[in-house]
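>>> one predicted model, sequence on top.
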Amino acid sequence: MAEFYQGFAFEHDAQNRLTVEGNPVEAESARAYIDSSQELRARERERAEHLRILRDGKAAWNQWRREHPEVHPMLAAHDFTERDADIVLDGYDFSYTNFTQANLRGMRLRDANFHQAILARADLAGAHLEGSNFCRTDFYETNFEGARLTGANLQGVQLARTNLTRAHLRGCTVYGLSAWDVKLDDADQSGLRIHYDELVGGQRIERQATVDGIDVASFMYLTLNNANIARIIDATTSKWVLLLGRFQVHKDVLDELATALEERDFIPVVFDFERARERDLVESIILLAGLSRLVVVDITDPKSTPMELLAIVPNLSVPVVPIMRAGTSPFGVFSGILKFPWVHRPPIEYENPQQLIGELEPLLAATSPDVAGGGA
């Protein structure tokens, strides 16, 4: 994981060697190396010159950018809130500009051009960025909390550990973006636009679809091409293991079972999240079960799963493994479920998570993504 200091990114590579901006360095401390480096001195001189042009106003800055397209402006680690908070940066051309660790909180940057800029670890909380162009911009650990990005172009941006809490994203264009570990709590993600081309009668026609969530945009784009749907189903049914039951009561069981599944290259899916608005509880579970390679269901609590099992088992030939705490009994109609050959019988009784994982081991091995066929 990258760390930042003085606008530089540094990390340890696979051989545990220290690298600064991707270049190996012979030093034990990245901060000490950066503080004494000629690169830092050069950046400070470059930043001072570029800030001087910036403060001359938008016309001067944009003219300079047109005359020197080969220059990548250096504004990394600059705190705009200390001296430049009153500058209105609407419409500035910041393409290819390095804003790593810059403080731009609350700044006015409407309709600015950030094409292929670097905003890693920059702070733009509360900033006004409506209509700005961020095509192919680096948003690694960028803070956009409460920022206003309505109608911005987010095509091809790299979102990784980006904070978009309470951000205003309505109407943004999102084609081609990647999103990993993004914080989206209370963000307005309505009407996100996906522009794409469709081949019709030998001609490419531009189409548009809208979604209401950055985290689902890539998935929804894949489904626009029917040829991808079979690949999506194959991918999920080779990896997902659906876990059903009152795991909030037995959290230790859930945690250790999920870890064991991940170690065996499965993806545990725990049904403890907010239910879908367009599907009721049972419909949501049936949908997830149909996309799973295996369903593990805890029947210890007779109130938690009979309805779900009665909906899943007769209609889907997905391997189902019932588990239960030692000393408990299955619910009354459970015997009717055992007539289906894809239900493991008898239920696996367990006293602790370690024993349960040991009992499940042969079944997980038989349904491993690396084993052809599978089955319970």
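Received, thanks.
>>> from now on I want contacts and neighbour counts done on CA atoms only, so please keep to that.
Will do.
>>> what about the strands in the stretch 251-376 of the chain?
Using DSSP state E, counting those that start in this stretch, the strands of the stretch 251-376 of the chain run over 267-270, 294-298, 320-325, 348-350.
>>> for the longest one, buried residues please.
Of the residues in strand 320-325, those buried by neighbour count under the rule 16 or more other Cα atoms under 10 Å are 320, 321, 322, 323, 324, 325.
>>> and it, what does it pack onto?
strand 294-298, strand 348-350 (3 or more Cα pairs under 8 Å, 6 or more residues apart in numbering; DSSP states H and E).
>>> and among the ones you listed, the most buried is which?
For the helices and strands packed on strand 320-325, average neighbour numbers computed from mean count of other Cα atoms under 10 Å are highest in strand 294-298, which has a mean of 24.
>>> related to what we said a few turns ago, looking at the helices and strands packed on strand 320-325, spot the one closest to residue 63.
In terms of Cα to Cα, the element of the helices and strands packed on strand 320-325 nearest to residue 63 is strand 294-298, at 61.2 Å.
>>> one step back: for residue 79, find the nearest of the strands of the stretch 251-376 of the chain.
Comparing the strands of the stretch 251-376 of the chain by Cα to Cα, strand 267-270 comes nearest, at 42.3 Å.
>>> so what's residue 348 up against?
321, 322, 323, 324, 356, 359 (Cα atoms under 8 Å, 6 or more residues apart in numbering).
>>> what segments of the stretch 1-150 of the chain are helices?
Taking DSSP state H, counting those that start in this stretch, the helices of the stretch 1-150 of the chain run over residues 30-35, 38-54, 58-67, 80-83.
>>> now these as a markdown table including mean neighbour count and distance to residue 215?
Output for the helices of the stretch 1-150 of the chain, formatted as a markdown table (neighbours: other Cα atoms under 10 Å; distance: least, Cα to Cα, whole Å):
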| stretch | mean neighbour count | distance to residue 215 |
| --- | --- | --- |
| helix 30-35 | 16 | 34 |
| helix 38-54 | 14 | 35 |
| helix 58-67 | 15 | 34 |
| helix 80-83 | 13 | 31 |
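>>> identify whichever of those lies nearest to residue 275.
helix 80-83 (42.5 Å).
>>> hold the first one in mind and look at this next one:
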Amino acid sequence: MANAEHVAIVRDGKAALDAWRAENPDTQLDLRIADLKGLDLAGIDLRDSDLRGAVLSDARLTRGNFARADLRSADFTGADLYGATLAQAQMATTILRNVNLFWADLKQSNMQEAILQWSRLNRALFLSTDLTGADCSQTTAIEVDLRSANLTDSNWQGANLNGADVSRAVMQGADFTNAKIRDSMWIMTDMRGANFNKASLHRCDMTMGKWDDTTNFPPGFDPTRIENRVDDY
């Protein structure tokens, strides 16, 4: 269970927490299973905190700092995480359904089996993030940065990935059925076993990518065609 004092300090807002951190620089916040839903915590500093199972649904968390925090199984449904920092966070099985992650930094985070369905990931940074088994279906991920990410067995059905950079990512078994994918970079991406059934693929640069008979491209799509290469956007 959460530390009641820690929960009260966070509920008091950013200024109160900043003052507490100045006096307790080495103390980890214990916010396990804390109820923080609906709060205005814009700019809150929760880096390195333990938020396992915490409820932050519908909270305003714009530009908040969750770097290296333990967010496993936390519930962010409907939260606003615009510009938030979640780099190197533990986010396995975290619920991020219908969340605003526009411009958020999630690089090198562990997001195995996280739920991001219906979320807005425009221009978010997932550099080297582990999204194995994550549900990213119906997301809007325009110009998202997924370079070197692990997308193995992830679900991107119906997602909008226009302008995305997926270079050097691994996506065996990933499902892009009905996804919109145009003007995007897939250079040196491992697409073996990926499913692009009924996806709209246009101007997707797959130079030096890997695919084989287990890759399901839409009928008529040739990843080697020169017109699919994108020199600039």
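Great, that's in hand. Bear in mind that the values here come from a model prediction, so they are computed numbers and not experimental data.
>>> give me the TM-score for this pair.
The TM-score (TM-score structural alignment, normalised by the length of the second structure) is 0.61; 174 aligned residues with a Cα RMSD of 3.8 Å.
>>> that older thread, I'd like the strands of the stretch 251-376 of the first structure as JSON lines, with distance to residue 87 of the first structure appended.
Converted to JSON lines, these look like this (distance: least, Cα to Cα, whole Å):
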{"stretch": "strand 267-270", "distance to residue 87 of the first structure": "49"}
{"stretch": "strand 294-298", "distance to residue 87 of the first structure": "58"}
{"stretch": "strand 320-325", "distance to residue 87 of the first structure": "62"}
{"stretch": "strand 348-350", "distance to residue 87 of the first structure": "66"}
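>>> burial measure for the residue lying closest to residue 109 of the first structure once chain neighbours are set aside, as a count.
Using Cα to Cα, 6 or more residues apart in numbering and skipping the chain neighbours, the partner closest in space to residue 109 of the first structure is residue 90 (4.3 Å). By other Cα atoms under 10 Å, 19 other residues sit near residue 90 of the first structure.
>>> who's in contact with residue 90 of the first structure?
Counting by Cα under 8 Å, 6+ apart, residue 90 of the first structure has contacts 108, 109, 110, 111, 112.
>>> what separation is there between the nearest residue to residue 24 of the first structure once chain neighbours are set aside and residue 31 of the first structure?
Spatial nearest neighbour of residue 24 of the first structure, excluding adjacent residues (Cα to Cα, 6+ apart): residue 18 at 5.8 Å. Distance, residue 18 of the first structure to residue 31 of the first structure, using Cα to Cα, to the nearest Å: 11 Å.
>>> residue 22 of the second structure belongs to a helix?
Yes: membership of residue 22 of the second structure in a helix is supported by DSSP: H, G, I helix; E, B strand; the rest coil.
>>> for it, give me its contacts.
Listed by Cα under 8 Å, 6+ apart, the contact set of residue 22 of the second structure is empty.
>>> sorry, back to before: which residue lines up with the residue nearest to residue 109 of the first structure in the second structure?
Residue 90 of the first structure maps onto residue 47 in the second structure, with residues paired by TM-score structural alignment.
>>> quick check: residue 114 of the second structure touching residue 134?
Yes: assessed by Cα atoms under 8 Å, residue 114 of the second structure is found in contact with residue 134 at 4.8 Å.
>>> so what sits against both of the two?
With Cα under 8 Å, 6+ apart, residue 114 of the second structure and residue 134 have no common neighbours.
>>> I'd like to know how many residues surround the residue nearest to residue 24 of the first structure.
Counted with other Cα under 10 Å, residues neighbouring residue 18 of the first structure total 19.
>>> likewise for residue 186 of the first structure?
Neighbour count of residue 186 of the first structure, defined by other Cα under 10 Å: 12.
>>> just say helix, strand or coil for it.
Residue 186 of the first structure - assigned by three-state DSSP - is coil.
>>> return the distance of it relative to residue 168 of the first structure.
Between residue 186 of the first structure and residue 168 of the first structure the computed distance is 9 Å (Cα to Cα).
>>> again, but for residue 121 of the first structure
Counting by Cα to Cα, the gap from residue 121 of the first structure to residue 168 of the first structure is 19 Å.
>>> likewise residue 218 of the first structure?
19 Å.
>>> what about these two, which has more around it?
Set residue 218 of the first structure next to residue 168 and count neighbours by other Cα under 10 Å: residue 168 wins out with 26 against 18.
>>> what do we get in the second structure for the more buried one?
Aligned partner of residue 168 of the first structure by TM-score structural alignment: residue 125.
>>> do I have it right that that match meets residue 106?
Yes: using Cα under 8 Å, residue 125 of the second structure is in contact with residue 106, at 5.6 Å.
>>> residue 61 of the second structure maps to what in the first structure?
Using TM-score structural alignment as the criterion, residue 61 of the second structure maps onto residue 104 of the first structure.
>>> swap that for residue 107 of the second structure, sorry
Residue 107 of the second structure maps onto residue 150 in the first structure, by TM-score structural alignment.
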